[in-house]
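Novice: next one to model:
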Amino acid sequence: MISILILVFIICLLLRFPIAFSLGLACLAYVLAKGVPLIILPMKLYSGIDVFVLLSIPGFILAGNLMNRGGLTEKIISFCNHLLGHIRGGLALANVGASMLFAGISGTAVSDTASIGAIMIPAMKKEGYDAGFSCAITASSSTVGPIIPPSVPMIIAATLSGLSVGRLFLAGAIPGFMLGAGLMVIAYYISRKKNYPKHDRSSLKQIGKGFIDTFWSLLMTFIILFGIIGGIFTPTEASIIAVFYALIIGVFVYKKLNFKNIQVIVLESMKTSASLMVLVGFANLFGWILITEQLPQMISNEILNFSDNKYMVLLLINLLLIFVGTFMETIAALLILFPILMKVAVAVSVDPVHFAVIAVLNLMIGLTTPPVGVCLFVSSSIGKIGIGDVSKASLPFLAVSLLVLAAVTLFPSLSLFLPGLFMD
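Specialist: Sure, this is the predicted structure:
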């Protein structure tokens, strides 16, 4: 019966059905073929979303959209330009820097690519940067967002594993900054090699003004992160605080939000949140079927029978997750594979927090892996250039991302140092 589930799921994907509907139809086909009572469908779907911490996701999505539409993206980019624009290839470095700062209000890679890319890619092309390079650096830097806290994929991972959200947020900080720094290094090297332009050095007054403009977004990240870690409020409460904070800043500080565009933002956020929750619900049903058929146990046994060496197992998991992340949406991949693979990782003495960071980092890299990484498609459509050119230009950045992944995999302290420092 499990073959029916997998076959219908793959067929739906090939027919380009949305992931949530593909999961739902596959589950329906299994239930009908197995003769399971149909009442199990709504029961398992609802139980998948009846998790308190998941309520934080709509809040963070709304807060991010409010801050983004409130004019924060432009101010972040302007600040990064003042700070890095005088260096050769400064606009490319500012692109990465903006993504690292934007991570605090976005938490998703695709929204980062679309928001930052809509401004940075045309600006870089206008100043003489290759279109392929401009799109590639934008797509690659967007993967930093879901690793540096706050992070929607980390919240999902915490929900699936029972781990602390604050602990996972902290665990992603050092790997996220390592990835951002690595992308900056390769961007600078390419910019020097191709003699990309640089600007005059900004005055301290300009840098100071840029910092003040972006200070409010940095403060929101600080409030969210240290409020959760300090036990002042839960992730769900933090997301609501973030919404009210974003409203106040957008209306009274940046003065870009009004009643009309707030209505539009709320509606867009509701659509995004609803689609994500439907995906979570169907993925829970899909996962229940897999467990019923003992597929996780079979996969776990096969991997452990092949090798019980910790690093060999992690290598196999890394390869699998990057491959899956190339073709599948991040949240869906986490929901389906994370519980299965975590069981394997824990069996070879991998710390669950360390493994969560490895899993999220893998799936982020998959978003920029040629030929079908989602972020590559988004950036290529903004830059009006073929996906092949963007894929070729992204290879150096992909190599750096893989090096960071290797370092994070081999040295658990990179993920576990901050959680141990602040939460043990």
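Novice: please make it C-alpha for all contacts and neighbour counts, starting now.
Specialist: Will do.
Novice: spatially nearest residue to Ile49, not counting backbone neighbours?
Specialist: Among residues not flanking Ile49 along the chain, Gly281 sits closest, at 5.6 Å (C-alpha to C-alpha, 6 or more residues apart in numbering).
Novice: surely that neighbour and Val51 touch.
Specialist: No - counting by C-alpha atoms under 8 Å, Gly281 stays clear of Val51, with 10.7 Å between them.
Novice: ok so, going back, for the residue nearest to Ile49, what are its contacts?
Specialist: Residues counted as contacts of Gly281 (C-alpha atoms under 8 Å, 6 or more residues apart in numbering) are 44-49.
Novice: export those as TSV, with columns for secondary structure, neighbour count and distance to Ile240.
Specialist: Below are the contacts of Gly281 laid out as TSV (DSSP: H, G, I helix; E, B strand; the rest coil; neighbours: other C-alpha atoms under 10 Å; distance: C-alpha to C-alpha, whole Å):
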residue	secondary structure	neighbour count	distance to Ile240
Lys44	helix	20	27
Leu45	helix	22	25
Tyr46	helix	18	23
Ser47	helix	13	23
Gly48	helix	22	22
Ile49	helix	20	18
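Novice: ok, those vs Val110, which is closest?
Specialist: The shortest gap between Val110 and any of the contacts of Gly281 belongs to Ile49, at 22.8 Å (C-alpha to C-alpha).
Novice: this one next, for a side-by-side:
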Amino acid sequence: MAGHAASLTVEASKAPLGIARVAVAIDRVLGGAVEAATAALVAIEVIVLGVGVVARYCFHAPLVWSDELASILFLWLSMLGAVVALRRGEHMRMTGLVSRVPPRLRALLEVFALTASIGFLLLILPHALEYAQEESFIVTPALEISNAWRAAALPTGMALMLAAGGLRLMRSGTFWPVVLAIVLTALLMLAFWLAGPVLKPLGKLNLLVFFVGVVATNVFAGVPIAFSFALATFGYLSLTTSTPMLVMVGRLDEGMSHLILLAVPLFIFLGALIEMTGMARAMIQFLASLLGHVRGGLSYVLIGAMYLVSGISGSKIADMAAIAPVLFPEMKKRGAKPGDLLALLSATGAQTETIPPSIVLITIGSVTGVSIAALFTGGMLPALVLGAALWIVVWWRYRGEDLSQLARPTAPEILKLALVAAPAIALPFVIRAAVVEGVATATEVSTIGIAYSVVAGLLIYRRFDWRRLPHMLVETASLTGAIIFIIGCATAMAWGLTQSGFSQDLAKLMAGVPGGTWGFLGVSIVAFIILGSVLEGIPAIVLFGPLMFPIAKQVGVHEVHYAMVVIFAMGIGLFAPPFGVGYYGAAAISKINPDEGLKFIWGYLLALLLGLLLVAAVPWISIGFLNS
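Specialist: Prediction:
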């Protein structure tokens, strides 16, 4: 799940009157301060939750204030992380269409993506300030402080995003695209405002205007997904209803404040740790010693390594970044085509979406109320089924590979690598056991993994680069901000859809799909493949999860089984070209031209689809171990 940096990084000397030079200087100071704050917040969250686990489990003296403090700091981390993501151009967006238009139009769309985001921030900021003021009358139960300390994160983050966006415009050095984008944004907003009296009588047709038309136009124009949702929701509520915009800010707050979502930054940071400490490399070397001497062996290793690493990091981008640089050079030496490597890396990204502690699993638990422990248990076997489908394709493609010159590792060499890899391989099982056995919650268990990785890096692998920690913390904050801000905006949008009566209409429509349970699952697979390719997994599940899961239960589909089906469907869409941004993320990490993978990926996607149909048809694969 990776954001695409907008191409606005331009030399300061190109701007008239030195405006860009001044903007770069201000941005360096302001951006540095915000990044330092976000890095500190990530570190503090790890400490607070870790201390809470130790106090409760080891000393049987739970800290009543730890979760409350963690929740307050998390909203600040999310908002300031969103500032870092906007400053760096790392908010998630779809660039499939933007990258294919002529250069001049592309330059305009890149700037428009920024001016549209700034437009929303200008509209919502006064209401965010009012919301923080209203929250000042509420006192938190444990810390007994004004809730304004937490709510102030919303207007502060929005104001800093405005500053970061304005500075990006100033330092772009492109005068006319900036002017045209500002004028276009202003004209569109004015047109909608003037059309308000016409739109209001349209009733539910406005759902098509805003939640289909506005969202689709913004997404395909390259506007970040979070701001596309936010603009559509703000327009719908302000122009066609009498809802105060204070309510929209409240829904943003609600979506970003689930404590379970605190697992997102901690697992992202854990993924970076396992790469830095050499744990990922140790696992891969051991798997290579077992399978590297068979035809297509390193491809099997790639599939197995993604399965193991996904159980640690929870982030597909972190998984691919940990594995590709280790395996790809040797695979290329053995004659593997770069396009096939890219295709298989993308396919394994989709295959491992359900392996705990997947961020998508955590998000589903947060927005639908499904047990996180049940999702963690149910996700292991379905991923093996899809992995087996990929193994069949690998076997077929590499059945004629010549390995006559390759030396087979000896038993002592394999044993030595196994001993080295054992602490790393044990980590996914430690994480799962800690959640299932009740040692820690799904949020807290990441701190156990982080502590485990730090100890293993320092004492076992003797590889711990302290100089990389600040960079890792900032990267964690940026990705967290991008993800959580999407969830907040999608929550507000889902609330708007629910208030309009759309959820009831959707429930009636889906409940009436021919074929009962199987018809419902079939339609869901098609719908979530499309949603996954356009919106990515997290915004799609936040938007439609609360609507679809109750319907699934109504037609007799177990909620964990349904979760596995929709996650895999979204994963296939996410990593399927031409729209799936996960595919382009894999291309960036592997440094392979996306066009080279198009020839090879369809076989893998067909295997994944067949594996998904098997998982959908046999519920036991997803729920067979829930009572064990």
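Novice: alignment lookup: the residue nearest to Ile49 of structure 1 to structure 2.
Specialist: Using TM-score structural alignment, the partner of Gly281 of structure 1 in structure 2 is Gly488.
Novice: buried residues in the helix or strand where that match lies, which are they?
Specialist: Remark: Gly488 of structure 2 resides in helix 469-499, with elements defined by DSSP states H and E. Neighbour-count burial for helix 469-499 of structure 2, with 16 or more other C-alpha atoms under 10 Å as criterion, is recorded at 469-470, 472-497.
Novice: tell me the gap between stretch 478-485 of structure 2 and the middle of its chain.
Specialist: The chain centre lies 8 Å from the centre of stretch 478-485 of structure 2; the measure is C-alpha atoms, centre = their mean, to the nearest Å.
Novice: just stretch 603-610 of structure 2 next, same as before
Specialist: Here the centre of stretch 603-610 of structure 2 is set off from its chain's centre by 23 Å, with C-alpha atoms, centre = their mean.
Novice: so it matches what in structure 1?
Specialist: Counting by TM-score structural alignment, stretch 603-610 of structure 2 corresponds to 396-403 in structure 1.
Novice: can you tell me how far the match of Gly281 of structure 1 sits from Gly481 of structure 2?
Specialist: Distance check for Gly488 of structure 2 against Gly481 of structure 2: by C-alpha to C-alpha, to the nearest Å, it reads 10 Å.
Novice: go on, Ile359 of structure 2?
Specialist: The gap separating Ile359 of structure 2 from Gly481 of structure 2 is 14 Å, by C-alpha to C-alpha.
Novice: please pull up the equivalent of Glu330 of structure 2 in structure 1.
Specialist: Checking TM-score structural alignment: Glu330 of structure 2 goes with Ala123.
Novice: the helix or strand containing its match against structure 2, how far on average?
Specialist: If you go by DSSP H and E, Ala123 of structure 1 is part of helix 109-126. Helix 109-126 of structure 1: mean distance to aligned residues in structure 2 after superposition is 2.8 Å, counting by mean C-alpha distance after the TM-score superposition for structure 1.
Novice: other SSEs contacting that helix?
Specialist: Secondary-structure packing of helix 109-126 of structure 1 (3 or more C-alpha pairs under 8 Å, 6 or more residues apart in numbering; DSSP states H and E): helix 73-84, helix 90-102, helix 131-141, helix 374-383.
Novice: leaving out sequence neighbours, find the closest residue to Ala318 of structure 2.
Specialist: Of all residues not flanking Ala318 of structure 2 in the chain, Gly271 sits nearest, at 5.7 Å (C-alpha to C-alpha, 6+ apart).
Novice: brain fart, Gly132 of structure 1
Specialist: Distances taken as C-alpha to C-alpha, 6+ apart put Val390 closest to Gly132 of structure 1, at 4.6 Å, once the chain neighbours are dropped.
Novice: mind jotting down where the strands sit in structure 2?
Specialist: Using DSSP state E, structure 2 contains no strands.
Novice: longest helix in it, please.
Specialist: Determined from DSSP state H, the single longest helix within structure 2 is helix 19-53.
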